[in-house]
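**Student:** Sequence and computational prediction follow.
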Amino acid sequence: MDVKSAFPNGFIEEEVYVRQPPGFESARFPDRVYKLRKALYGLKQAPRAWYARLKSFLLKSRFVMGSVDKTLFLLSRGGDTLIVQIYVDDIIFGGSEQISREFEMSLMGLEGTFVHQAKYTRDILKKFNIVDSKPMTTPMSTNTVLDADEDGEAVDQKEFRGMIGSLLYLTATRPDIQFAVCLCARYQASPRTSHRQAVKRIFSYLKFTPELGLWYYSESSQMLTMLAAVRKSTFGTCQLLGTSLVSWSSRKQASVSLSTTEAEYIAAASCCSQVLWMKATLSDFGLRFGKIPLLVDSTSAISVAKNPVLHSRTKHIDVRFHFLRDHYEKGDIDLVHVASENQLADIFTKPLEFGAFVRLRVFKV
């Protein structure tokens, strides 16, 4: 559900005054201002005030707030559970299967749920006039090398940023373009012709695959799996619940690594921190996990985590990344070697040739 005029429902404690809006000035008191009793859109206190009002209502209604995610509320009564997930003024309600056992119902998505943005994809293709371009089978060529290209011809920055923004919104259901989009997004400050060509190829790929999205099986197992991979300065991670991809990232490594082992170790640590947060969040839903497998295609990185002995390849690693070793010793995670050709996270770190790209795009752990 979507709450109508959500922010004005929030009460503010601060003393805030606003000018009379144009067209609504008081003829009797034209020089006066309004004192606010409720929040308004554009007011910095508005989101906090709205959340406080909604939280207060839910807690009074005997909901329990999530221990990790403070926008998650649960109400249990008998064998039923009502789940409320909040995102600003959008609220998602979910429930247990008890009600379907009591009443005959017509349920949609018995086998699973397919999430896609096909209409949005076609809309942005028309918006940026990519409709007549030649379709591409991959979002980025394996021969593509992007850099600042300071000697290249500059292009319209506003248009380039608009294209990047549209694509970033699409990555919510299209992890297959995540790496290419994030790589091109690094050059928004001073876009060149080479950068625009790379972005246009992504659009051409979308023309070839507008219907792709994410499929979530209704009967998927409740097992968490995480994968991490690195190529040069980019590391990619992804987390799966059963066979369903639920979280992923592709980003430039913030710190400089002096060896591949070091880079892989840091990427694995980042992946581990994300899945531990997910593990804690899912505990509010009553899901419990034992040792979570972390699939890494670097045997050296696995050895570093399992072997506390300091050597030349690990002496430069910041102390904060060694919590990976701590959680391995505690039994929270299990480091598992995976063959490079089965490393799903590779799709978030580098451009791939068509065969490998398609295989990883539909890969299941």
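**Tutor:** Alright, I've got the coordinates. On a predicted model such as this, the values are computed, not experimentally measured, just so you know. Residues are numbered from 1 along each chain as shown.

**Student:** switch to C-alpha atoms for all contacts and neighbour counts from now on
**Tutor:** Will do.

**Student:** which element is residue 235 on?
**Tutor:** strand 234-241 (DSSP states H and E).

**Student:** State the next helix or strand along the chain beyond that strand.
**Tutor:** Downstream of strand 234-241, the next assigned helix or strand under DSSP H and E is strand 244-252.

**Student:** Any buried residues in that next one, and which?
**Tutor:** 244-245, 247-252 (16 or more other CA atoms under 10 Å).

**Student:** Counting by contacts, list what that strand packs against.
**Tutor:** Strand 244-252 sits against helix 178-185, strand 213-217, strand 234-241, with contacts defined as 3 or more CA pairs under 8 Å, 6 or more residues apart in numbering; DSSP states H and E.

**Student:** second one coming, line it up with the first:
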Amino acid sequence: MACFNRWQVSSLDVSGTYLYSPVEETVLIEPPTTFLPHLKGKVLRLKKALYGMKQGGRCWWFFLSGILERMGFAATEVNQSLYLFRNDQELIAIWIHVDDGVVTSNSLGAISRFKTALCGELGIKWSDQLTHIVSLNCAFGEGEVTITQGHLNNGILEAYARRIIKCDAPLPVLPAGSAIPNQDALDPTPYRSVPKAKHWLLLDHVVGYLLKTRAHRIRLRPMSLSLSLWSDVGWGGDLECRQSGFILKLGDAPIHWSSKRQTVVALSTCAAEYVALSSTPGAGNKSTRQKIHQYNFLQQSGGGTGFNQQPLQEAHEVS
């Protein structure tokens, strides 16, 4: 949406995230007597969250939500990490992932005021450009953004000790992936501890595909804000897993995709296609649900100048 409307996209990084978050519950800890020997034999009450606490992330979320709500932001209905601020003329959208955030707006003045207000509450490292977020590298051009995973892929390739051969596909056409051939029922708990040579070959294939495609990029350049959903299922060609997948596009830009084993047994190709398209909890991919979520977000945000409030279009399956 930001690319389509030519909005500025900024990024922020909160320093010492959890240390801002107050702990409302009574939590007692043993003091580090190596550094504070005079506290030996005493306990301390924890007032701020610490890294490593199971509830640390929750405390931080409550604290940050309170700050944003006081500024007039509200979390979207479909994504509690995405906040919107709207008035008659301005829109600000901010997405938060722990201590990282992405901010975009139709007004440079609104971004400047938000930056000043947030820096008054927290220690913020602010950048007027988004270059990376959650292991993704981003490069913005005129009305487009290019996304790569070079840093993440290179880390996997450097840590892999076996010989790597480039491969053109993620997996062979018909991988034999069963850990144990058909036989009497065995205890299933140790199945991950008995990898066979064929499993190492499959892993080699996956890593080889990463090597071959580590320079591949996804270019997001939406020419419109219309949503389209495509789904498919390998009902007859995938005898073991019955996997299905979908891709959701905003204009011609892919924004969400998934491939997953179906959790509902389908008795025909047609039924399997309906399962792939379904938004029920047992369907696995929840493709239609994702489209509804994205549509609701565009409605809440107004979609800038390119969203025409058209009703949802159902995906058509060809068997």
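**Tutor:** Looks like it arrived, so ask away. Owing to the predicted nature of the structure, the values given are computational and were not obtained by experimental measurement.

**Student:** what TM-score do we get after superposing?
**Tutor:** Remark: TM-score between the superposed chains equals 0.72 [TM-score structural alignment, normalised by the length of structure 2]; 256 aligned residues with a CA RMSD of 2.6 Å.

**Student:** picking that back up, which among the helices and strands packed on strand 244-252 of structure 1 is found nearest to residue 123 of structure 1?
**Tutor:** Residue 123 of structure 1 lies closest to strand 213-217 among those, at 16.0 Å (CA to CA).

**Student:** Show me what that closest one is packed up against.
**Tutor:** Contacting strand 213-217 of structure 1 under the criterion 3+ CA pairs under 8 Å, 6+ apart are the following elements: strand 112-116, strand 244-252.

**Student:** related to what we said a few turns ago, Throw the helices and strands packed on strand 244-252 of structure 1 into a markdown table and include distance to residue 298 of structure 1 and mean neighbour count, thanks.
**Tutor:** As requested, those are exported to a markdown table (distance: least, CA to CA, whole Å; neighbours: other CA atoms under 10 Å):
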| stretch | distance to residue 298 of structure 1 | mean neighbour count |
| --- | --- | --- |
| helix 178-185 | 20 | 22 |
| strand 213-217 | 28 | 17 |
| strand 234-241 | 13 | 23 |
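
**Student:** show me where the stretch 201-319 of structure 2 has helices.
**Tutor:** Assigned by DSSP state H, counting those that start in this stretch, the helices in the stretch 201-319 of structure 2 fall at 269-277, 287-301.

**Student:** got the buried residues for the shortest one?
**Tutor:** Pointing back at helix 269-277 of structure 2 there. Across helix 269-277 of structure 2, burial judged by 16+ other CA under 10 Å covers 272-277.

**Student:** Please apply the same query to the last one.
**Tutor:** Using 16+ other CA under 10 Å as the test for burial, helix 287-301 of structure 2 gives 287-288, 290-291, 294-295, 297-298, 301.

**Student:** Need the max-distance pair from these.
**Tutor:** 287 and 301 (21.5 Å).

**Student:** returning to what we had before: if we only consider the buried residues of strand 244-252 of structure 1, which is nearest to residue 71 of structure 1?
**Tutor:** Out of the buried residues of strand 244-252 of structure 1, the member with the shortest distance to residue 71 of structure 1 (by CA to CA) is residue 247, at 18.1 Å.

**Student:** counterpart of the closest one in structure 2?
**Tutor:** If you follow residue 247 of structure 1 across to structure 2 using TM-score structural alignment, you land on residue 256.

**Student:** if I pick residue 199 of structure 1, what's in contact with it?
**Tutor:** Contact analysis of residue 199 of structure 1 by CA atoms under 8 Å, 6 or more residues apart in numbering lists 163-164, 181, 184.

**Student:** Looking at structure 2, name the residue matched to it.
**Tutor:** By TM-score structural alignment, residue 199 of structure 1 lines up with residue 203.

**Student:** wait, what's in contact with the closest residue in space to the match of residue 247 of structure 1 that isn't next to it in sequence?
**Tutor:** Distance criterion CA to CA, 6 or more residues apart in numbering; nearest residue to residue 256 of structure 2, sequence neighbours excluded, is residue 248 at 5.1 Å. Residue 248 of structure 2 is in contact with 227-230, 254-257, 287, 290-291, counting by CA under 8 Å, 6+ apart.
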